[in-house]
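Trainee: Next come a sequence and a model predicted from it.
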Amino acid sequence: MSVPFGLDLGNNSSVLAVARNRGIDIVVNEVSNRATPTVVGFGPRNRFLGEAGKNKETSNIKNTVGNLKRIIGLDYDHPDFPTEAKFFSSKLVKLEDGKIGTKVRFAGEQKTFSATQLAAMFIDKVKQTVLDDNRGANLTDVCVAVPAWYSEEQRYAISDAVKIAGLNPVRIVNEVTAAGVSYGVFKSDLPEGAEAKPRTVALIDIGHSSYTCSIASFKKGEMKILGTAYDKHFGGRDFDRAITEHFADEFKDKYKIDIRENPKAYNRILLASEKLKKVLSANTTAPFNVESVMNDVDVSSQLTREELEELVKPLLQRVTKPIDLVLAQAGLTKDDIDVVEIIGGTTRIPVLKNSISEAFGKPLSTTLNQDEAIAKGAAFICAIHSPTVRVRPFKFEDISPYSVSYFWDKQVEDEDHLEVFPAKSLYPSTKLITLYRTGDFNMEARYTNPKELPTHIKETIAKWNITGVVPVEGEDSIACKIKLRADPSGFHIIEEAYSIHDIEVEEEVPAENEGEEPTYKKVKKTVKKDDLVIVAKTFALDEKTLNLLIEEENAMTAQDKLVAETEDKKNALEEYIYTLRGKLDEEYSPFASEAEKKKLHDMLNKTEEWLYDEGDDSTKAKYIAKYEELASLGNVIRGRYLSKEEEKKQALRAKQEASQMSALAEKLKAQRKEENDNKKNGDADVDMD
C-alpha cells in the first residue's frame, strides 16, 4: 500500500510526515532528528545530502548548497538575485535558459546543476528516509508545501523536481494553507452547522527566509482562505545575519580579523549566531565563543536580549505591513479576527511575538506545533488524494490573488479573450466556455493586469495548441467546449476540449388518451462531435529533458549507494582485522596451531598495511575479497571455538536437566511417602473403631 507523504520543504530544514496508523506521524531521519537540513553537498566521490551535507558544510563550504527554495524557478537577471546571492557560499551561475544554477566540484570535475536538480537531489534523499521508516511500504505520492508567494513557474519547477526524484506530486500547496488544514482537522471545537458563525483565524508563519500571513475561516470539516500577504525577504536568516554582522564589526576592532574575507570563518560565526539567537529567546543574556575562527584566533563576546532587539529594529518595523495587506484583501478589521495562530521557528523570538500581538491587539495562540504543523497538513492533504487511505471529510479552498484571463485566435466575429478566474477567486475551480472556431486554434492564459504583478511573476502563464477542429459540412464554424481549470496546485490548465454540433432526432410524444398510438416529432439535440487534441506549453520541463534528468539522478543515487556500501565493506574489514587479532591471542588461542597463528598474524598485518596504504581508496569487490581471504582461515578457528563453546553449553544444559530431573524425582518420592503415611494413619483410625 502506498504511504501518503507530506513534505514541508523548508529553506533551512525540512520536515517529513506520513499518514499511517489512523493518524499523522513525523518521520525522523537517520540521526533521529525530526527535521532534516535542506542541504546538498558534493564530494570527491559522492554527494552529502541532508544531515551529512550540514556536518561537512564548514569544511566543504564552496561545494555545499542551501537556500534551495529561494532560487528554484528564479531568473539569474531577476532583481532578487543580488539579495539571494549573499546567502550562498557556492558559486551561482546563469544557465542557458536564464535560470540560476550552481557550479561545484564533484567527483574531481567542475559541474553545474540547476536549482531544480538540486531540489530533486534533496527530495530523493528524504524519500529514502521515509522508505527506511516504513519498511516494505510503497511510496509514490507526495504533497509538497511551498511559499504562498511562489509563482506558477516556481510551482512547476518544484513539481519537476518531485518527478525527477521518482515521486508523483499530487498537490503543490501553500505552506500556510497546509498549516490551516492541520488546524481545521485536529481542532475539535470548531463551529458546526449552516447557521453557525465561522471562526476567523489569522495564521502567521515566519520561517527561515520568509514571512506569510493568511486569514482563514473555519467550520467543522471545512476551511476557506480569505486572503494571503507576505514579505518574502523577512525571516530567521535575516536575524542571524544581523547578529553576524554585529560580531564581524566587533571582532575587526577587538581581534584585528575580518571574517567577511574568509567564507569558512563567516559561516562558523553565522552558525554560532543562529544558536545564540535561540538561546536569547529563553534567556536575557548569552555568551558567544568560537575557537580558532581564522588565523588561529579564538573569539569571545556576549549579547543581551536588549542588544539583539536594537540590532533587529529595522526588521521589526516591517512586521505590520503584511498584516495590513491581508486584512484589506480579506475585507476585515483586526476586531474581526478571533484567533491569531503563529507557526515557524522564528516566531519564538520574544520581541517578534510582541510586535505581532501588538499589531493585532490580541494575545497569540500556539496550539499548533510551530515546526511540524505544515508537514502534518501536507500529509493529510496527500491522504485525501490517496485511493487506499480513508480520512475524515475536510474541504478546503485557497485564494488566487490575481485575475487570470484566457486569450485565443480571433477567427470569427467575437471577443478574443475572457476573464475566467477573477482576482480573489477560490481554487480549485473549473469553468466551461464555448468558442466558435473555423479550424485549429491557439490559446493563452495570462494575468489580466500585469502591472499589479510582483517582479518575479511573468505575465504569460501557459500556451496551448488545439487541433482536430472540423466544422460540420455546410457550416463555416463549429462550437468548441473548452474546460478551463485552476487545479488544486494552482496551475491554470485546459483540462478538456471537444467540439459539439446539433443533430435532428425523433422524440416520442406520449399519447393523450389511453389506447392511442404515440406520435414522434423531430427535435434538435446537441451532441459531442470530436475530442480535440491539446498540446500544452507550460513552465514544466519537456518530456525529453525530464527523462534525461531522471536518468542522471538515478545514476548519481546509484553512485552514492555504491560509495556507502564500499565504505561499509572497508569498515567491516578493518573491524575484522582488529577483532580477530585480539581474539587470536586470547579465547581463540587453544583452537589454533602455532603455524596457523603465525600464518594468520602475517595475513592480518599484510592486510592492515594494504588497508592504510594503497587500499585506502579501493573498490567494494577488493574489500570483500580481502575479508574473505582472512575469513577462510579465521572463520575455521572461530568455528572450532564456537563448537567447543556449544559443547560446554550442551554439557551445562544436560547437567541442569539432570539436576532438575533428580529434584523432580525426589519431589515425587516425597509426595508418594506422604500419601502412604496418610493412608496408614487412615487404616489405623478404622481399626480403633
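Mentor: Thanks, I have it. Just so it is clear, the model here is predicted, and its values are computed rather than measured. Residues are numbered from 1 along each chain as shown.

Trainee: make it CA atoms for all contacts and neighbour counts henceforth
Mentor: Fine.

Trainee: what does stretch 19-26 rub up against?
Mentor: Stretch 19-26 is contacted from outside by 3-5, 15-18, 34, 372, 375-376, 379-380, 383, using Cα atoms under 8 Å, 6 or more residues apart in numbering.

Trainee: Now secondary structure too, for these, in TSV please.
Mentor: Below are these laid out as TSV (DSSP: H, G, I helix; E, B strand; the rest coil):
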residue	secondary structure
Val3	coil
Pro4	coil
Phe5	strand
Val15	strand
Leu16	strand
Ala17	strand
Val18	strand
Arg34	coil
Glu372	coil
Ala375	helix
Lys376	helix
Ala379	helix
Phe380	helix
Ala383	helix
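
Trainee: Of these, which pair is most distant in space?
Mentor: The most widely separated members of the contacts of stretch 19-26, counting by Cα to Cα, are Arg34 and Ala383 (20.5 Å).

Trainee: ok, structure two:
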Amino acid sequence: MSTPFGLDLGNNNSVLAVARNRGIDVVVNEVSNRSTPSMVGFGPRNRYLGESGKTKQTSNVKNTVENLKRIIGLNFKDPDFDIEGKFFNSKLVQLKNGKVGVKVNFGGKTHTFSATQLTAMLIDKVKHTVQQEIKSTVTDVCLAVPVWYSEEQRYNIADAARIAGLNPVRIVNDATAAAVSYGVFKSDLPGPKEKPRIVSLVDIGHSTYTCSVIAFRQGEMKVLGTSYDKHFGGRDFDRAITEHFADQFKDKYKIDIRQNAKAYNRILCAAEKLKKVLSANTTAPFSVESVMDDIDVSSQLSREELEELVKPLLKRVTDPISKSLSQANLTVNDIEFVEIIGGTTRIPILKKSISDAFGKPLSSTLNQDEAVAKGAAFICAIHSPTLRVKPFKFEDINPYSVSYTWDKQVEDEDHLEVFPANSSYPSTKLITLHRTGDFYMKATYTDTSKLPRGTPATIAKWKLTGVNVPKGQDFVPVKIKLRCDPSGLHIIESAYTLEDITVREPVPLPEDAPEDAEPQFKEVIKTVKKDTLGITAETFALNPVELNDLIEKENELTNQDKLVAETEDRKNTLEEYIYTLRAKLDNEYSDFASDAEKKKLKEMLATTEDWLYDDGDDSTKAKYIAKYEELASLGNIIRGRYLAKEEEKRQKLRANQEASRMDDIAEKLAAQRKAQASSDEGSEDNDENMDLD
C-alpha cells in the first residue's frame, strides 16, 4: 500500500510530509534535517543531490544547480530570463524547444539537462528519502507549486514527478495547500450555515511573495482572491546584503567578489545566515575566511542598516495585498486574521510592513516552514483509496479567463468563454455544438494582455473524431464535457454525438376513468447519446516516447549513483579493516597468531594499503571486495581463534557465576532450615511449660 506523500518543492529547501498513523508527519532526511536543499550537483562520477549538493556547492559552484522551480517551463527568450540569470552560477543554455536548460560538467563530459530532468532528479532523491524513513513504498504524490505557475509549468512539474517514478495525483497551489492545513486542523471554525471566517494568508518564501484571501467554514474552504509578486523573496534580501558587502570589500580589501563565482557564493551563503541572526538580534558580526586571493574579510551589520538596504523591496509589500482584496471584493476591515508562513516572514521589518498594510496584528498558528507540505500530504491522502480522512472540501480560483474555440462548420459561434476569471475550480461545463464532421478544439486565455510575461496564449488543442452525420441531415449535435480539473488543468473529459429518437410514453388516465380502461400512449421525441467521440489531446505534457526515454535515463543515473556510493562504502570498509586489523594484531590478536602468520599478514596489509592509496584510489567495487576477502581469509582465522578463546572465557565465567549462585542458594536454604528447626524447638519447650502449669 502506497503512503500518501506531499511535497513542498521550495526554491531553496523542500519539505516532505506523509499521511500515516492517523496524522501528518514531516519526514527528516539522511542528516535528520526537516527540510532538504533543493539542489542538484554533478561530480566526476556521480550526482550530489539535496544535502550532498549543498555540502559540495562551494567547491563545485559551476556544476551545482539551484532555483529549479524558477526555470522549469521558462523560455530562454522570456523577459524573466534576465532576472533569473542573476541567481545562477551554472551555465544556462537554450534547448531545441526554446526552453532553458543547464550545461554542466559531469563524469568528465559536458552534459545539458532540461529543467524538467533536473527537477525529476531532486524529486527522485526525496522519494527515496521518504521510503527509507517510513519503510514503505511511495507512488502517489501531491505537489505544491507557486500560484503563478502557468498550465505549461504544471504539466512540466507533473512530468518531472513521473520521470521520478511517482504518480502526481494533484498539482496544488502552495498557498492553497497551506490553507488546507489551517482548515483541517482548526477546531474553532464557523459551522456550515454560519458566516465564514475570512483569513488572509501571506506566504513569503525564498523567491516568491503570495497573498491569498480565503473563506473558512468547518469542513470546507474557498479561495476568494490571490495575488503575488514572483520576484520578491528571501533571496532578494540575501542579494541586497551581498551587494552591500561586495562594495565594502572592494574598497576595504581591494577585492571584487563579483568577478569570482565561488567568492560571491560564499558571501551570499554567509549573508543568508547573517539575515537570520539579525531577525533575533539588533547587530551581528560578519566574517568569512579566505574569500579569494587568500584574504579573510570581516565586517558587521545592524538591523537598521539592513532595513535601509531593503527599502526598495518593502515598498512592494502592499501591492499583492491590495490586489488579492480587490479580487475578493473585500477590504482590510473584512479580514479577521492574517496568517503568515514562509521563512522570510521572520524578518521583523517585513512583519511590521505586512501588519501595517492590514492594520492588524499578525498570526502564526501555522508552522511557517511545514504548513504547505502538510497540506499537500493531506490532499494526497484524500485521493488514496485505502485511507479514510476527515471530510474537507476546498475550491481554488482561476486567475485568468479561459475560452474554447473550434472549427466553424455551421453558422454558429466559433468560440465561448467557458471558465471566467475569478471562477472556482475544479469545475465542469457542458456545451453542445453542431458539427458536420471531425473537428478541432483549442483552449486559450481570453485576454492575453493580463497574462504574466512569456505565458503561452494557447493552453491545449484537441482533435475529436468519429462524428457521423446521418443521411438527410446537415449536421449532428455534439455534447462536450469541458473541465478545469483539481490541478487547474483545462481538459476535454468526454464528447459524444446526440440523436433524436421517438419513444412511446404512457398518458396518465383521468381520475374518473374505469378500472378496465385501456392505457393510452403518445409519441415523444427524446435526445439521447449516440456515438462516443475519440479525443486526441495536444498538451504541454511529454509524449509517451519522450517520457519513457527520460525515465530510463533517470534510472541509469540513479543506478550509477548507487554503484558509486556502494563502491565508496566498500573502499572505506577496506581501509577501516586494514587499520583495525593491524592494531589488533599487535594487541588482542597477538597471542593467537604465529610469527609467520603475523609477518605474512602485515606484509599483506602494507601491500594493500599502498595499493589503496595509489592505483586503488579509484577502483571498482568488485576489486575492493576482492582485496577485503583476501585479507579476511587469514585475518578471520586469527580472529576466530581469539573469539573462541573469548567464548571459552565467557563460558568459564558463566559456569563460575552459576556455581556461585547455586552455592548462595544452598546457603540460604540451609539457613532457612536451621531457622525453622530452631523455631520448632522453641515451640516444643512452650508446650512442655504449658503441661507443667
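Mentor: Okay, I see it. Just so you know, these numbers come straight off a predicted model, no measurement behind them.

Trainee: sorry, back to before: of Arg34 and Ala383 of structure 1, who's got more company?
Mentor: Neighbour tally, Arg34 of structure 1 and Ala383, criterion other Cα atoms under 10 Å: the higher count belongs to Ala383, 27 against 17.

Trainee: do you know how far the equivalent of Arg392 of structure 1 over in structure 2 is from Val26 of structure 2?
Mentor: Per TM-score structural alignment, the equivalent position to Arg392 of structure 1 in structure 2 is Lys390. Distance check for Lys390 of structure 2 against Val26 of structure 2: by Cα to Cα, to the nearest Å, it reads 19 Å.

Trainee: neighbour count winner among the two?
Mentor: Shown here are Lys390 of structure 2 and Val26; by other Cα under 10 Å, Val26 has more neighbours (21 against 11).

Trainee: mind listing what Gln131 of structure 2 touches?
Mentor: So Gln131 of structure 2 contacts Thr137, Val138 (Cα under 8 Å, 6+ apart).

Trainee: Look up which helix or strand it falls in, please.
Mentor: helix 115-134 (DSSP states H and E).

Trainee: Check the mean deviation of that helix from structure 1.
Mentor: Per the superposition on structure 1, helix 115-134 of structure 2 and its aligned residues are separated by 0.4 Å on average (mean Cα distance after the TM-score superposition for structure 1).

Trainee: Could you list the buried residues of that helix?
Mentor: Neighbour-count burial for helix 115-134 of structure 2, counted by 16 or more other Cα atoms under 10 Å, picks out 115-127, 129-130.

Trainee: which of those residues lies closest to Val100 of structure 2?
Mentor: Ala115 (6.9 Å).

Trainee: Give the burial count for the closest residue to His601 of structure 1 other than its chain neighbours, as a bare number.
Mentor: Spatial nearest neighbour of His601 of structure 1, excluding adjacent residues (Cα to Cα, 6 or more residues apart in numbering): Arg581 at 7.1 Å. When neighbours are defined as other Cα under 10 Å, Arg581 of structure 1 has 18 of them.

Trainee: Max pairwise distance over the buried residues of helix 115-134 of structure 2: which two?
Mentor: Most distant of these, by Cα to Cα, are Ala115 and Val130, 22.7 Å apart.

Trainee: Map Val147 of structure 2 onto structure 1.
Mentor: Per TM-score structural alignment, the equivalent position to Val147 of structure 2 in structure 1 is Ala148.

Trainee: Same question for Val310 of structure 2.
Mentor: Using TM-score structural alignment, the partner of Val310 of structure 2 in structure 1 is Val312.

Trainee: list the contacts for its match?
Mentor: Phe239, Ala242.

Trainee: That one and Leu352 of structure 1: what is the separation?
Mentor: Using Cα to Cα, we find Val312 of structure 1 at a distance of 10 Å from Leu352 of structure 1.

Trainee: Throw the contacts of stretch 19-26 of structure 1 into a markdown table and include distance to Leu418 of structure 1, thanks.
Mentor: Listed next are the contacts of stretch 19-26 of structure 1 as a markdown table, based on distance: Cα to Cα, whole Å:
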| residue | distance to Leu418 of structure 1 |
| --- | --- |
| Val3 | 41 |
| Pro4 | 38 |
| Phe5 | 38 |
| Val15 | 41 |
| Leu16 | 41 |
| Ala17 | 41 |
| Val18 | 41 |
| Arg34 | 48 |
| Glu372 | 41 |
| Ala375 | 37 |
| Lys376 | 38 |
| Ala379 | 36 |
| Phe380 | 36 |
| Ala383 | 35 |
